[in-house]
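Asker: next come a sequence and a model predicted from it.
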Amino acid sequence: MNIPKLKHSDSGNFFLIAGPCAIESRDMALRIAEKLVALTERLKIPYIFKGSYRKANRTKLDSFTGIGDIPALEILKEVGERFDVPTITDFHESQEAAMAASYVDVLQIPAFLCRQTDMLTAAAQTGKVVNIKKGQFMSGDSMAFAVEKVKSVNPAAEVFLTDRGNSFGYGDLIVDYRNLPVMQAHGVPVVMDCTHSLQQPNQSSGVTGGKPALIATIARAAIAVGADGLFIETHPKPSEAKSDGANMLPLDQLEGLLEKLLRIRQAIS
């Protein structure tokens, strides 16, 4: 992938998208980024720092949505410049694509919005790399049309697809690993979202649940199947995270997991 600042892409390793769910503060973002940059440099894993500048899709009205769009985007820009790594964020309305693009290297289309033509074409028009999350209601085959929409506006656009499971009943998700090679057949890199695929949405409490103990299981299977990249949200103290803490990986557990995943990658190469 031709992503600005992306290093170690010739290492043969999978690439990693990781960071907090939402930008909670400058200090927290820099702390997480410093740890992840040092770790991925040592392991020679291509790395993209992730953080949402706003969380628009919340169950309850009073859920945390962000610290403000521009302050959060400025923090993302600072992370990219300070640590010389690419950054990614999601946006939720087509008119926000240009705004977000002026601060980050990769624009992400949220799963629930992956069919929204205006969102996809707006992202394409920025000239940035575009990550499209597969909707929980979509098959891998059907994501070809999302890629087509981006390419119709910008044929040279760099696009990758991210799987985050499929709805299974009212409050659970299940991962169909057939979707990874199916989406790779669209001619784009494919990422497995190892944290959101373990969400338990639509809980009666109004707070999304999760099964973080299974993050390693999802990640190991994805690498064994041949995923090009992994998406993992992480936080020093997930129980204190302001968004999606129920399905995040504790920051201090990421190193051991990545080392195991690299051994799986080497075994199947």
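Answerer: Received it, and whenever you're ready, just let me know what you need.
Asker: CA atoms for contacts and neighbours, from now on please.
Answerer: Noted.
Asker: what ranges does the stretch 51-200 of the chain have for its helices?
Answerer: Remark: helices assigned in the stretch 51-200 of the chain by DSSP state H, counting those that start in this stretch are 69-83, 97-101, 117-125, 144-153, 179-184.
Asker: tell me which other helices or strands the first one touches.
Answerer: What that stands for is helix 69-83. helix 26-43, strand 87-90 (3 or more C-alpha pairs under 8 Å, 6 or more residues apart in numbering; DSSP states H and E).
Asker: contact partners of it?
Answerer: With contacts defined as C-alpha atoms under 8 Å, 6 or more residues apart in numbering, helix 69-83 is touched by 23-26, 29-30, 33-34, 37, 49, 51-54, 66, 85-87, 100, 103-104.
Asker: hmm, which of those residues are the buried ones?
Answerer: Buried by 16 or more other C-alpha atoms under 10 Å: 23-24, 29-30, 33, 37, 49, 51-54, 66, 85-87, 100, 103-104, out of the contacts of helix 69-83.
Asker: please compare the first structure with the one that follows:
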Amino acid sequence: MQIPKLKPNTDNNFFLMAGPCAIEGEEIVLRIAERIVKITDQLNIPYIFKGSYRKANRSRLDSFTGIGDEKALKILEKVGKEFGVPTVTDIHESGEAAMAASYVDVLQIPAFLCRQTDLLIAAAKTGKTVNVKKGQFLSAGSMKYAVDKIVENGNTNVILTDRGNSFGYQDLIVDFRGIPEMRAFNVPVVMDCTHSLQQPNQASGVTGGKPALIETIAKAAIAVGADGLFIETHPDLANAKSDAANMLQLDLLEGLLQKLVRVRQAVI
């Protein structure tokens, strides 16, 4: 699997998808990207900048959904050009695939939509790498069919991302057996270390989370062979407009990645 513009990985390291949950504005996005690029360059971690141009799955009607599709996508495009890194964003409907593909390098299929055949086919036909998040309601083995839908439409650049399994009504749990099981499909497998710690369906209508366990999830994922990690991060969680409850404070990212590089070196 090749991701366009991904820097060479000379240390056999994991790769990282990281950035804010949502594109909130150009200044803060560029600041986050600059910081993560500096850290990943120092640690020789191949890096993909992540940011959602629109948040379609929100609990409450008054939740932040975005600053405008084209405006946000242009910011993502600017990140890619200015820092020389690939970018990834979610798409939610088939008609969005071609639009988003003209700005970013990787199209992400949200977990709740991973069985939507038309969406997967539309993403596949753009020729971009497609990152499919495993549904909270699916087994790891079931993701073979998502891979098949993309590959059988002429696109072999597929990534699978685990983001935990539904555990009751308001919690998630990670079954780390799923990482080697999905790797057997001959695609890179990523662990979403932040969304897997969400506590959805809270009475307030705002998703909760357990960010103190991000390091635990990340270490375990690397130990069992994850090819990459997905981490949402923000420099000002108190004012983040989306998913503040489970993102990683940006100042903590460097120390975490230093530990994870050592774990990776110990297990390869």
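Answerer: In hand now; what should we look at? Keep in mind that this is a model prediction, so the values were computed, not measured.
Asker: got a TM-score for the two of them?
Answerer: Here the superposed chains carry a TM-score of 0.99, computed using TM-score structural alignment, normalised by the length of structure 2; 268 aligned residues with a C-alpha RMSD of 0.6 Å.
Asker: that older thread, quick one: closest of the helices of the stretch 51-200 of structure 1 to residue 250 of structure 1.
Answerer: Ranking those by proximity to residue 250 of structure 1 (C-alpha to C-alpha) places helix 69-83 first, at 20.1 Å.
Asker: how big's the offset between the closest one and structure 2?
Answerer: Following the fit onto structure 2, the mean deviation recorded for helix 69-83 of structure 1 is 0.1 Å by mean C-alpha distance after the TM-score superposition for structure 1.
Asker: neighbours around residue 142 of structure 1, how many?
Answerer: 14 (other C-alpha atoms under 10 Å).
Asker: residue 152 of structure 2 too?
Answerer: Applying other C-alpha under 10 Å, I find that residue 152 of structure 2 has 11 neighbouring residues.
Asker: rewinding a little: would you turn the helices and strands packed on helix 69-83 of structure 1 into JSON lines with distance to residue 148 of structure 1?
Answerer: Shown next, in JSON lines, are those (distance: least, C-alpha to C-alpha, whole Å):
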{"stretch": "helix 26-43", "distance to residue 148 of structure 1": "32"}
{"stretch": "strand 87-90", "distance to residue 148 of structure 1": "20"}
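Asker: of all these, which lies closest to residue 250 of structure 1?
Answerer: Ranking the helices and strands packed on helix 69-83 of structure 1 by proximity to residue 250 of structure 1 (C-alpha to C-alpha) places helix 26-43 first, at 10.8 Å.
Asker: what's the spacing between the closest one and its chain's center?
Answerer: 16 Å (C-alpha atoms, centre = their mean, to the nearest Å).
Asker: now swap in stretch 1-17 of structure 1 and tell me
Answerer: Centre to centre, stretch against its chain (C-alpha atoms, centre = their mean), the figure for stretch 1-17 of structure 1 is 15 Å.
Asker: what's the answer for stretch 56-66 of structure 2, then?
Answerer: The answer for stretch 56-66 of structure 2 is 19 Å, by C-alpha atoms, centre = their mean.
Asker: what residues of that stretch count as buried?
Answerer: Result for stretch 56-66 of structure 2 [16+ other C-alpha under 10 Å]: buried residues 56, 64-66.
Asker: span of that stretch from start to end?
Answerer: Counting by C-alpha to C-alpha, to the nearest Å, you get 9 Å between the two ends of stretch 56-66 of structure 2.
Asker: again with stretch 199-211 of structure 1
Answerer: Start-to-end, stretch 199-211 of structure 1 (C-alpha to C-alpha) is 7 Å.
Asker: now that stretch: which residue numbers in structure 2?
Answerer: Matched against structure 2 by TM-score structural alignment, stretch 199-211 of structure 1 falls on residues 198-210.
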